[in-house]
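S.K.: Below is the sequence, then the predicted model.
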Amino acid sequence: MQHKRTVIQVAHQLPSEHDTQYNEKQKEKVARRFYALFQHEYRALRSQVTGGASPEEEERFTIRLTLRLLFLAFLQHNGWLQPDLTAGHTPAHVECLLARLSPGLLEPQSLRRHPHVPDVAIERLFAFLSCYQWKLYEQVQGSEQVLTPEIIGYIFEKTSRQKHTGTYYTGADITHYISSNTIVPYLLEQLQRQYPATLHEIRRLLRCQPNRYIQPAVQYEDLLPTETPDEFERRRSRYQALLHMLETEAITEIHQGITHRLNLQRLAQDVIATTHDITCVHICYAILRSMTILDPTCGSGAFLLAALHILQPLYRCCLHRLMEQPEDISLPESDTIEVFILKEILQNNLYGVDLMPEAVEICKQRLFLCLLAAYPHPSEPGPLQWHIRTGNALVGYLHASQTDTAVLDHALARAYGLATDNPQDFEHWKETHSPFHWAAEFPTVMQRGGFDVLIGNPPYVEYSQIRERYSLLEGAGEQCGNLYAAVLERALQLSRQQVSYLGFLVPLSICGSQRFQRLRTLLRQQTARHWFANFEIFPCRLFQEAYQRLSFFLAQHGSAASPQTYVTKILRWYAAERPHLLDLLHYTAVSIPLLNDSVPKLAAPQHQRILQKLLQETETQPLDLSLVPGPTSHFIYYQEATNYWTKAVRHIPYYKKNGALMEPPHGRFLYFAEEASAWAIMALLNSALFYLWFATFSDGFHLSHYLVQRFPLHRSLLQQPELLRLAQQLEQELMQHARISTRNTHENAQHTNKGLSIELAEYRPACCRPLLERIDNVLAETYQLDSEELAFVLGYDQKYRMGRG
């Protein structure tokens, strides 16, 4: 007799994402503290390293040596290296032991001359490391003396010249969000294809216990940190609408779980745990075992670690169900269920490539330490079949009739125009380009059609910075001018057609920058639907080390006449809001016309309706039709750097550099034939309505001339006496509240031998808020916005524009 299963029986619940973010915040604090002390010890060690072929080679050797010692500290302090490393045993002894544990964890360094390291320098570093507790569990919490394997990746990415390589330490909540919203949708999509009743199971679970799958922050009944009453009402309205949708089984496709920010991992586990048909579990387990997950620029393995932690409970749920009937599955006697799961994941699911051998080594080490953590006591796990490789993911053949790498290298070198009969030139080309032939390295995957899930954080490096080292053949990287575009294009080429899910953390320029138009065209042509979550850097940013506006790009591979696009607004947050930032993500489906091929950033359907009114109003025309070539005495000056406010005035702002009065840099002029037109447009540019337009189509900071020119201007605005009067009053108030700011720049490469003393007028539009709201009231009446739409415009980003005070 088959017993009814309920969700309550599901073991191994996920921790809440708020708790996960709290733990990550604590671990980040510990990591920063350790790194500050580590830097001092590292410099002491580096000063003792001598005899290398060059200072650069000595630096590289020291970094790699230090990171290897961190790895060995984890092994030693958890009983995997006996006897003690400091008790006189040679490096050969350690290397032999590691070779038995798992080959490839400590590859020989390619050095022209081996540097010398005094024993006393190593002893000092050992003394420093012995002050800490080295725990194998990535999720462990503890004091500032407790370190987890994540610290190896943290140290590596901090010491790998971030600006030069374009690599940054990626927080676990980010890697988890991107990985779970690609891996789990892929799993459920494939399960539904092979077991059509899956969607019925999903809809039943969502209907019966909807709050189980809605993010806790969304359904929270009180004010969240820094949340305003208006934000609270909008959040509660979203919650009620989502609750109704789940209770009425309005979720009809799996990808809607991404759009509505459901807890898809919990949902997938519950499907496995509660289904009445064991055939469903068998199918799900087979899909898991065959799933291939690639990070084409894996670095120290942050995304692959996230993928591992997502797959673990899914495997576990399947095995617990299958072991209810022992004849359905058998595990090796030597392995616990957790060890078996981890071996399956490491050998079947995870694939990574990186140009830096050090990164590949660390990635393997972190994954290996995860496996060791599952053993109840130290023993030899035996060799693993790694799918983590060193090479240039952008240089090499995807498909080939044969898999001899030497033959492929020669063929590719000839495609680059190199005469391969000169051995010295050929070896130099191989060294600089590091060709990686997917057909040879992963033949089974490529014969199957490509990878199922592709995730990662590609380097944000201008192509011009690497062109001297290696070049790319024709593609998006060369045309767009940045390597991240080339990585996304390669990811599309490596995807299984109509099947794969992709998830990458990329610069916000993917949404609107004109030079990335080719990339956006490729994405529309080769994905059936895609999601963009967009993040500002003010008042806070995702990466503390990088002033880089970013987007989460998620996509489902496929072709569609009109691919579906889902977007967020440009998100801002205070530090107190960071724990809930990703929980509160919600997407709006795009239906408004694209402006210059850019992806709009929308906060809600209401946001889109307001823009539609502007764009579809018959009495509007592009603002540039009101301009004259100029110059004339009727002008507007506005600053390209916009951020929270568009600062437009009817005079040239005060600016003095090294005592010389001059026109401010990074400004633009608009010229008009009539004075009234200049005043009307000046009022418009300072309005919240124009800020909404700017925030929708810009990168959140730079106001392009094109964006100003394309604003849909209502013809009647140029003849409205009330708007003219308000504009003149606004000019007076802006000047009245302006203050002179002095800035002294430091000596640097740009300013050569001396710094600059700059005085400039800073305008404070927030002081003119009542007047600006009256301007927006006039605009709302002109564009026929109702009271709710006007309230939305006035309230958009108000908390950040006005400041918490």
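M.R.: Everything's here; your move. The model shown is predicted, which means the values in this text are computed figures rather than measured ones.

S.K.: make it CA atoms for all contacts and neighbour counts henceforth
M.R.: OK.

S.K.: mind listing what E358 touches?
M.R.: If you count contacts by Cα atoms under 8 Å, 6 or more residues apart in numbering, E358 has them with R64.

S.K.: Also S471?
M.R.: By Cα under 8 Å, 6+ apart, the residues touching S471 are H433.

S.K.: Give the helix, strand or coil label for it.
M.R.: Here S471 takes the coil state, with states given by DSSP: H, G, I helix; E, B strand; the rest coil.

S.K.: how close does it sit to S464?
M.R.: With the distance defined as Cα to Cα, to the nearest Å, S471 ends up 10 Å from S464.

S.K.: One more: R518?
M.R.: 18 Å.

S.K.: Looking at these two, which is more packed in?
M.R.: Set side by side, R518 and S464 show more neighbours around R518, with 17 against 13, by other Cα atoms under 10 Å.

S.K.: before we go on, here's another structure to hold up against the first:
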Amino acid sequence: MPDIDFNIRAGNTLVGFTALEQIKKAITTEKHGQAPQKRLLQQEDLDTMKRIEEKAQDIDSLFALFRQQQTELGGEVTTADKQELRKRLKALEDELNRYLASEYGISQNHFKSKPPYEKKFSEWLASHKPFHWFIEFHAIMKNGGFDVIIGNPPYVKYSKVKDDYTIKGYKTENCGNLYAFVMERSLSLIRKQGRCGLIIPIASVSTNGMSELQQLYDDYIQWHSHYATRPGKLFMGVDMNLTISLLTHFDKHKHCTSYSTFYYRWSNGTITDRDSLFQRLQYIELPSNVKLANKYPKLGSSVELKIIRQMLSKGQKIENYYDRNGKILYYHSGGRYWRKALPQKLSSHYKPVTISEKTFEACFCLLNSQLFYWYWIINSNCMDVVEREVFKLPVFNLTDVNSEDFYKLMNGLLSQYSTSTTIRPRRGEIINTDEINFDVQKSKPIIDEIDRVLARHYGFTDDELDYIINYDIKYRMGRVALENDESS
């Protein structure tokens, strides 16, 4: 087998040049202190760029010869061959590193003597570890990019590494997480017919904070599959809901298409359940005319599409019934398997929404229903309940219903809640409190009745109602839920 010299390359994916155009900008910044669009390129700049590209081509030719000697010719690769290649590569890397450092304010023009410049440059080099795709994979980048990129980037807030290194020129910088930057960089490295696939947090397609990343997706055909963190996990020890996003460029003459799956749960204790997980994936096309709180809802079947279309056909949202002079309803912002809303605030995890008094009982029933649990799952990060999911919930005309029906259901549910209340200590890195907890499973018969009443107002079929009542029921009602998470 050939040795692996030069076949595995290390560096910071996010810092470095990917194209000659970027180098041109850095050259003029370093030499003249101006971006290229503010001045005409001088002949010396053009000569520098030509020399850099010729060096990159020369190094790439050596790489090709190196691989050919290893794999095809059966020839010998000597230590001298390796040293010569490393020498040429290091010389070009050093030149590009100095141009790149100038974009970070480290230019020889800014220092009165060489020693302080070299010290600052060495510190920057050690912290940023630039990786120049333009020279490391010159032929590939010159031909348009990679055919396939796959990966599992770090799920790390940018603020945690910003003291070590910073990024430049990323559209997704406001997303504030390294995985968003890696996705942007990956998409910039694939060719027009190439494919990219990354395992990233479900927040990437389920939160407003990732809107810049989601805007990048508009130029690609996409397949998003979604995975829970309870009870089973894709990666043991990683307590995070995840999405596998697969993207490829689309033909400009056709519309951009997005495909989605269900939000999948499974038990790690059931080997066959986990082993068959990817075989059971079912994608559906997300229609462009379905406008929800989230741009990429986690829908996985035709019945779910029918339910959401029927809800949207009513033309109303809970926000239409907001009334600053009305009654306050508090929705629980946490929990996993059940959703709760109460007339009183029990902890800081309960967030207020002020509803017109006439529609208060109906809104209470809506936010405690299994229908809302399903709607929340398809639109959210599946951990937090935020205003977006509450206010944008599609509803029927709440002023044109018999409030007495909802009043009885609300009182029945509150009564059941009160008989299954416990005090549960929560001790963690962020949360350290004693919290009132409800065993909501015991209230399921009443919640089922709420959903039956809601189904009549929405106009759901029997099959659609059955789907809502039994949604995720295996994990919400079984021992799996009890053993792996709180009942609330």
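M.R.: Great, that's in hand. Since this is a predicted model, take the numbers as computed values, not measurements.

S.K.: Any idea what the TM-score is?
M.R.: Once superposed, the chains reach a TM-score of 0.78 (TM-score structural alignment, normalised by the length of the second structure), with 399 aligned residues with a Cα RMSD of 2.0 Å.

S.K.: Buried residues of the lengthiest helix in the second structure, list them for me.
M.R.: Counting residues, the longest helix in the second structure under DSSP state H turns out to be helix 43-71. By neighbour count with 16 or more other Cα atoms under 10 Å, helix 43-71 of the second structure contains the buried residues 49, 52-53, 55-60, 62-63, 66-67, 70.

S.K.: With stretch 462-478 of the first structure instead?
M.R.: Within stretch 462-478 of the first structure, the residues that count as buried by 16+ other Cα under 10 Å are E462, Y463, Y470, S471, L472, G475, A476, G477, E478.

S.K.: can you pull out the helices in the stretch 1-150 of the second structure?
M.R.: 20-32, 43-71, 79-103, 114-128, 133-136, 138-142 (DSSP state H, counting those that start in this stretch).

S.K.: one step back: of all the buried residues of stretch 462-478 of the first structure, which comes closest to L101 of the first structure?
M.R.: For those, the closest approach to L101 of the first structure (Cα to Cα) belongs to Y470, at 36.0 Å.

S.K.: how about the closest one, what's its match in the second structure?
M.R.: Under the alignment (TM-score structural alignment), Y470 of the first structure maps onto Y165 of the second structure.

S.K.: so how far is N12 of the second structure from the residue nearest to its match when sequence neighbours are not counted?
M.R.: Nearest residue to Y165 of the second structure in three dimensions, chain neighbours excluded: H128, at 5.2 Å (Cα to Cα, 6 or more residues apart in numbering). Distance of H128 of the second structure to N12 of the second structure, given as Cα to Cα: 7 Å.

S.K.: neighbour-wise, which of the two wins?
M.R.: Neighbour count, other Cα under 10 Å: between H128 of the second structure and N12, H128 has more, with 19 against 13.

S.K.: how about stretch 93-103 of the second structure, which residues of the first structure does it hit?
M.R.: Going by TM-score structural alignment: stretch 93-103 of the second structure matches residues 405-415.

S.K.: Centre of the chain to the matching stretch, how far?
M.R.: Relative to its parent chain, stretch 405-415 of the first structure has a centroid offset of 34 Å by Cα atoms, centre = their mean, to the nearest Å.

S.K.: in that stretch, what counts as buried?
M.R.: For stretch 405-415 of the first structure, by 16+ other Cα under 10 Å, it's T405, L408, D409, H410, A411, L412, A413.

S.K.: Might you report the residue contacts of the third one?
M.R.: Spelled out, that is D409 of the first structure. D409 of the first structure sits next to G396, K430, P435 when contact means Cα under 8 Å, 6+ apart.

S.K.: what's the counterpart of the first one in the second structure?
M.R.: Think G396 of the first structure. Using TM-score structural alignment, the equivalent of G396 of the first structure in the second structure is G16.

S.K.: Is it correct that its match is in contact with A101?
M.R.: No. Using Cα atoms under 8 Å, G16 of the second structure is not in contact with A101, being 9.9 Å away.

S.K.: any idea which residue sits dead centre in the second structure?
M.R.: The residue lying closest to the centre of the second structure (Cα atoms, centre = their mean) is S204, at 1.7 Å.

S.K.: for it, what are its contacts?
M.R.: Shown in contact with S204 of the second structure (Cα under 8 Å, 6+ apart): A180, M210, L213, Q214, T243.

S.K.: What about those residues, which are in helices?
M.R.: Those of the contacts of S204 of the second structure lying in helices (DSSP H): A180, L213, Q214.

S.K.: Could you single out the nearest of these to P343 of the second structure?
M.R.: For those, the nearest to P343 of the second structure is Q214 (36.1 Å; Cα to Cα).

S.K.: Now which residue in the first structure aligns to that closest one?
M.R.: In the first structure, Q214 of the second structure lines up with R520, judged by TM-score structural alignment.

S.K.: ok, and the closest non-adjacent residue to Y501 of the first structure?
M.R.: Q556 (4.6 Å).

S.K.: For the stretch 251-400 of the second structure, just list every one of the helices.
M.R.: Applying DSSP H, counting those that start in this stretch to the stretch 251-400 of the second structure gives helices spanning 271-275, 302-312, 360-368, 370-379, 387-391.

S.K.: Mean neighbour count and distance to I447 of the second structure added to the ones you listed, as a markdown table?
M.R.: Listed next are the helices of the stretch 251-400 of the second structure as a markdown table, based on neighbours: other Cα atoms under 10 Å; distance: least, Cα to Cα, whole Å:
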| stretch | mean neighbour count | distance to I447 of the second structure |
| --- | --- | --- |
| helix 271-275 | 13 | 29 |
| helix 302-312 | 17 | 18 |
| helix 360-368 | 23 | 7 |
| helix 370-379 | 23 | 7 |
| helix 387-391 | 18 | 18 |
